[in-house]
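J.: coordinates only, sequence not included:
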């Protein structure tokens, strides 16, 4: 890598004189690749490879990870430094934040990955900024995805916010298009909520069915332990469905036609729906609740639809 130095005889040599703040200077040397002494080769699976030049000292000041990378016992000797788990556009945004304090990303979806990059390089202030943007952009389309992200990185406030959106707009959130790649664990968490805005428990049963189908793709190629875990989670989800608040017609036209329940379970459930005084017991572990879930406004007050 060649080092770039300004020409002392160039009239633009005194470029620092036109800058009001130190960050204006660091922005200038980043954009013009001046005095650079390290290089990153960034290539995620979905994007073409890009190279980025930077300054060891500036990165070290910003991050203890970069400090160990450049000046620690196991200092990185190779040039360029290879980065394979971050998209080039996101890595560029990471550098720009370190040098300027600004974040420039075209899509709010990139903030999930920028958060990951900030966590990887131990930049807590950037993590906080990413969480703010992610939360501001949570809606019915991505609430489940946002919840899973927050759970993975133990961001409790974002988890709570996503569950709030899910509880308020449950019917929209649990549409088939929004459940692509959503885990059964997330559906189980939703089923644990007593306050959900659903017209019928069938909405929740359909969500379980969709996720079971999505999670069951390529099941024959999955290890036995993963298949076993999937079945265990599916059973747990089904046991949280409040079948007893369904009408006989709803059950007959929905769950009774599904292959998620055995014929014995279908019979036992239908007997209990049709006749509350039935001596037939519900299948072991299944919900015996006959209470409909509360509408969200009954739990937390009225007027919330104005916000979403």
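T.: Alright, I've got the coordinates. Computed from a prediction, not measured in an experiment: that's the story for all the values here. Numbering: from 1, shown residues only.
J.: please count neighbours and contacts with C-alpha atoms only from this point.
T.: Will do.
J.: give the contact list for the residue most central in space within the chain.
T.: The centre of the chain sits closest to residue 149, judged by CA atoms, centre = their mean, with a distance of 2.7 Å. Neighbouring residues of residue 149 by CA atoms under 8 Å, 6 or more residues apart in numbering: residue 112.
J.: so how far is residue 116 from it?
T.: Shown here: residue 149 relative to residue 116, a distance of 10 Å by CA to CA, to the nearest Å.
J.: the residue nearest to the centre of the chain: what secondary structure?
T.: Three-state call for residue 149 (DSSP: H, G, I helix; E, B strand; the rest coil): helix.
J.: same deal with residue 116?
T.: What three-state DSSP gives for residue 116 is helix.
J.: for the helix ranked longest in the chain, packing partners?
T.: When the chain is scanned for its longest helix (criterion: DSSP state H), the result is helix 224-239. Applying 3 or more CA pairs under 8 Å, 6 or more residues apart in numbering; DSSP states H and E, we find helix 224-239 packed against helix 184-191, helix 202-215.
J.: which residues are in contact with that helix?
T.: So helix 224-239 is contacted by 184-185, 187-188, 191, 205, 208, 212, 215-216, 219, 285-287 (CA under 8 Å, 6+ apart).
J.: residue 51: which of these is nearest?
T.: residue 215 (37.3 Å; CA to CA).
J.: quick one: contacts for that closest one?
T.: 181, 183-184, 230.
J.: for residue 121, same thing?
T.: Applying CA under 8 Å, 6+ apart, the residues near residue 121 are 63-66.
J.: and of the contacts of helix 224-239, the nearest to residue 256?
T.: residue 205 (11.4 Å).
J.: residue 203 versus the closest residue to the closest one other than its chain neighbours, what's the distance?
T.: Spatial nearest neighbour of residue 205, excluding adjacent residues (CA to CA, 6 or more residues apart in numbering): residue 241 at 6.7 Å. Distance, residue 241 to residue 203, by CA to CA: 10 Å.
J.: tell me which of the two has more neighbours.
T.: Legend: neighbour count by other CA atoms under 10 Å for residue 241 and residue 203, higher for residue 241 (22 against 17).
J.: residue contacts, the closest residue in space to residue 90 that isn't next to it in sequence?
T.: Distance criterion CA to CA, 6+ apart; nearest residue to residue 90, sequence neighbours excluded, is residue 114 at 5.8 Å. Contacts for residue 114 (CA under 8 Å, 6+ apart) come out as 90-91, 93-94, 127, 130.
J.: cool, and residue 244?
T.: Contacts here follow CA under 8 Å, 6+ apart; on that basis residue 244 touches 269, 272-273, 288-290.
J.: still on that earlier bit, what's the farthest-apart pair in the contacts of helix 224-239?
T.: Longest span within the contacts of helix 224-239, CA to CA: 219 and 287, 27.9 Å.
J.: more neighbours, these two?
T.: residue 287 (15 against 12).
J.: and the more buried one, how far from residue 293?
T.: For residue 287 relative to residue 293 (CA to CA), the value is 13 Å.
J.: and if you look at residue 59?
T.: The gap separating residue 59 from residue 293 is 52 Å, by CA to CA.
J.: re earlier: between the contacts of residue 121, which is closest to residue 5?
T.: residue 66 (23.4 Å).
J.: also this one, for the comparison:
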């Protein structure tokens, strides 16, 4: 053994010493065989350090039946994810750079009971949700009972349905997820044909996957039997190796879920050239028919159905005829096929497009704002927008350079922006008394990139109490503070407001600077009222469309939105 290098002298912090031991393997007393064949790697560890961080490792090394394998097989965690998990244990560092990596690391953190790491991974997943990965995130959240993440995924699916359905990743989701999506009452689709076309693509993808699995399976029955009976999570990995070529982390965290997914694929693929009835199997496993039954065929026109679903092999000739009869006549004495939806009501549209958009309530401000009358619109109509020094930017993803030019010009020349109000209608009035300091906040998410300018809040109602605190019949001196936070709680902008205002009005509070808001990300607006008196709080709508921009309020934990009825409007432009 060589002379010691005195490496400790160079490490001034505990995490530096831990990093050295992890990187060099010095004094290691255990090893792990990580990954599934043929990609496996042996990684050295230190029992004491691992047991200090994880009760699972503690039981593994110092419990009543300590682990005696050397190396210890870890077949259900990806190599990179396990290395990141060890880095967190040894140094406290958390490296998250992609959605897939966060899923993998969160799986390992759950397995080895590292709650802080789980929290950081789910927070990253929360902030990195898009239509292309919302379904996979939903499956991950469902697998690990992350209810808040599940809810947000469903909101993204509901508000961006066509994007979700048309993305190639939808053809690789679990069948249960397809059924869940088709069961939602709120979907942003033009018609049920969007769902049926997605089902057709999903069916073809399942058939191709099944054929691919057959072509790559061993011809020797003994080999196949040996693979089926081999223990450990690697069984499901081998049987469904071709899942998602764009992501290496797709092979896990669901070593447990992959077996279910491959089973779904084998049991649900419809025959492409036959018209056989597709009845659920006796064991009640989900089939593609379970998803087809959720489609509201009765909301289609006879022509739509005849030119599409009626010609598809996903329905039998008898089923197609029966459905068509019910479309043509609401009083048809021919019952719908067993299990098929009898609903004639279209899905609720969350964004102003599609046949039901005209049924959406347009919320309007009922009282003029004391700041500027042109910033609000009267009952049933809007005031003409203020002219811009440049053309209004188009509605697309890369609007910020143009919008930034407009904002810069506006700041330097004192112009006015085209202000749009996302107005939250008051469903129930519940006034609130402020005795000293009154906090209110609301979380929200939008489906398009916008520029947030400010918020609108109500002023006080006159009373004997506020008459004795500086108020008069004509108004009072308001004093409040407003701020905007991102999903991590970082402050993006703020403002202090002090001015004399009339009673029972809606007050525009503009932030110190406009803030660029990204779609499908969570933000939080907070207001602190510092004047004693009664405020008309109320219960407000949680979903509002404003000029084709859809807002979802009250996202996440219930504690994140407090007295949110005091925030009546979001003022924005785009």
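T.: Done, it's in. Quick caveat: nothing in here was measured; it's all calculated off a predicted structure.
J.: tell me how the two chains score on TM-score.
T.: Here the TM-score for the pair of chains, by TM-score structural alignment, normalised by the length of structure 1, is 0.85; 298 aligned residues with a CA RMSD of 2.9 Å.
J.: residues contacting residue 250 of structure 1?
T.: Per CA under 8 Å, 6+ apart, neighbours of residue 250 of structure 1: residue 202.
J.: correct me, but residue 159 of structure 1 touches residue 147?
T.: Yes: between residue 159 of structure 1 and residue 147 there is a contact under CA atoms under 8 Å: 5.1 Å.
J.: what's around residue 17 of structure 1, how many residues?
T.: 9.
J.: with residue 571 of structure 2 instead?
T.: Neighbours around residue 571 of structure 2, by other CA under 10 Å: 22.
J.: element containing it, please.
T.: strand 569-573 (DSSP states H and E).
J.: residue 111 of structure 1 too?
T.: helix 110-120.
J.: where does that helix end up in structure 2?
T.: Mapped onto structure 2 using TM-score structural alignment, helix 110-120 of structure 1 covers residues 101-111.
J.: average offset between the matching stretch and structure 1?
T.: Average distance, stretch 101-111 of structure 2 versus aligned residues of structure 1 after superposition (mean CA distance after the TM-score superposition for structure 1): 1.6 Å.
J.: which of the residues in that stretch are buried?
T.: 101-109 (16 or more other CA atoms under 10 Å).
J.: go on, stretch 491-499 of structure 2?
T.: By neighbour count on 16+ other CA under 10 Å, the buried set for stretch 491-499 of structure 2 is 492-495.
J.: ok, the residues you listed vs residue 133 of structure 2, which is closest?
T.: Closest to residue 133 of structure 2, out of all of those and judged by CA to CA, is residue 492, at 26.3 Å.
J.: where does that closest one fall, helix, sheet strand or coil?
T.: At residue 492 of structure 2 the chain is in strand, as set by three-state DSSP.
J.: returning to what we had before: taking helix 202-215 as reference, get the angle to the longest helix of structure 1.
T.: 170 degrees (axes from the mean of the first three to the mean of the last three CA atoms, to 10 degrees).
J.: so how far is helix 224-239 of structure 1 off the chain centroid?
T.: Here the centre of helix 224-239 of structure 1 is set off from its chain's centre by 22 Å, with CA atoms, centre = their mean, to the nearest Å.
J.: what's downstream of that helix, the next helix or strand?
T.: Assigned by DSSP H and E, the successor of helix 224-239 of structure 1 is helix 248-253.
J.: which bit of structure 2 covers that next one?
T.: The alignment of helix 248-253 of structure 1 onto structure 2 (TM-score structural alignment) spans residues 302-307.
J.: the stretch 51-200 of structure 1: strands as residue ranges?
T.: Ranges of strands in the stretch 51-200 of structure 1, per DSSP state E, counting those that start in this stretch, are 81-83.
J.: can you pull out the helices in it?
T.: Ranges of helices within the stretch 51-200 of structure 1 are 56-62, 64-71, 88-100, 110-120, 124-136, 143-152, 156-168, 170-173, 184-191, based on DSSP state H, counting those that start in this stretch.
J.: just give me the mean distance for the shortest one relative to structure 2.
T.: Averaged over the aligned pairs, helix 170-173 of structure 1 sits 0.3 Å from structure 2 after superposition, using mean CA distance after the TM-score superposition for structure 1.
J.: whereabouts in structure 2 does that helix align?
T.: Residue span in structure 2 matched to helix 170-173 of structure 1, by TM-score structural alignment: 161-164.
J.: what's in contact with that stretch?
T.: Residues outside stretch 161-164 of structure 2 that contact it (CA under 8 Å, 6+ apart) are 131-132, 134-135, 157, 170, 187-189, 194.
J.: which of the residues you listed sit farthest apart?
T.: Most distant of these, by CA to CA, are 134 and 194, 17.8 Å apart.
J.: which residue in structure 2 aligns with the residue nearest to the centre of structure 1?
T.: By TM-score structural alignment, residue 149 of structure 1 lines up with residue 140 in structure 2.
J.: what about its match, distance to residue 80 of structure 2?
T.: Taken as CA to CA, the span from residue 140 of structure 2 to residue 80 of structure 2 is 19 Å.
J.: nearest spatial neighbour of the counterpart of residue 337 of structure 2 in structure 1, skipping sequence neighbours?
T.: Aligned counterpart of residue 337 of structure 2 in structure 1: residue 283 (TM-score structural alignment). Excluding the flanking residues, the one nearest residue 283 of structure 1 by CA to CA, 6+ apart is residue 265, at 5.8 Å.
J.: and what of residue 305 of structure 1?
T.: Nearest to residue 305 of structure 1 is residue 168, by CA to CA, 6+ apart, at 7.8 Å.
J.: burial measure for the one you found, as a count.
T.: Using other CA under 10 Å, residue 168 of structure 1 is surrounded by 23 other residues.
J.: one step back: just the buried residues of the contacts of residue 215 of structure 1.
T.: Buried among the contacts of residue 215 of structure 1 (16+ other CA under 10 Å): 183-184, 230.
J.: between these, which sits nearest residue 277 of structure 1?
T.: residue 184 (33.2 Å).
J.: name all residues that make contact with that closest one.
T.: Contacts of residue 184 of structure 1 (CA under 8 Å, 6+ apart): 208, 211-212, 215, 233-234, 237.
J.: ditto for residue 91 of structure 1
T.: Residue 91 of structure 1 sits next to 42, 114, 117 when contact means CA under 8 Å, 6+ apart.
J.: where's the closest residue to the last one other than its chain neighbours relative to residue 294 of structure 1, distance?
T.: What that stands for is residue 117 of structure 1. Residue nearest to residue 117 of structure 1 in three dimensions, not counting chain neighbours: residue 86, with 6.9 Å by CA to CA, 6+ apart. Remark: distance between residue 86 of structure 1 and residue 294 of structure 1 (CA to CA) = 42 Å.
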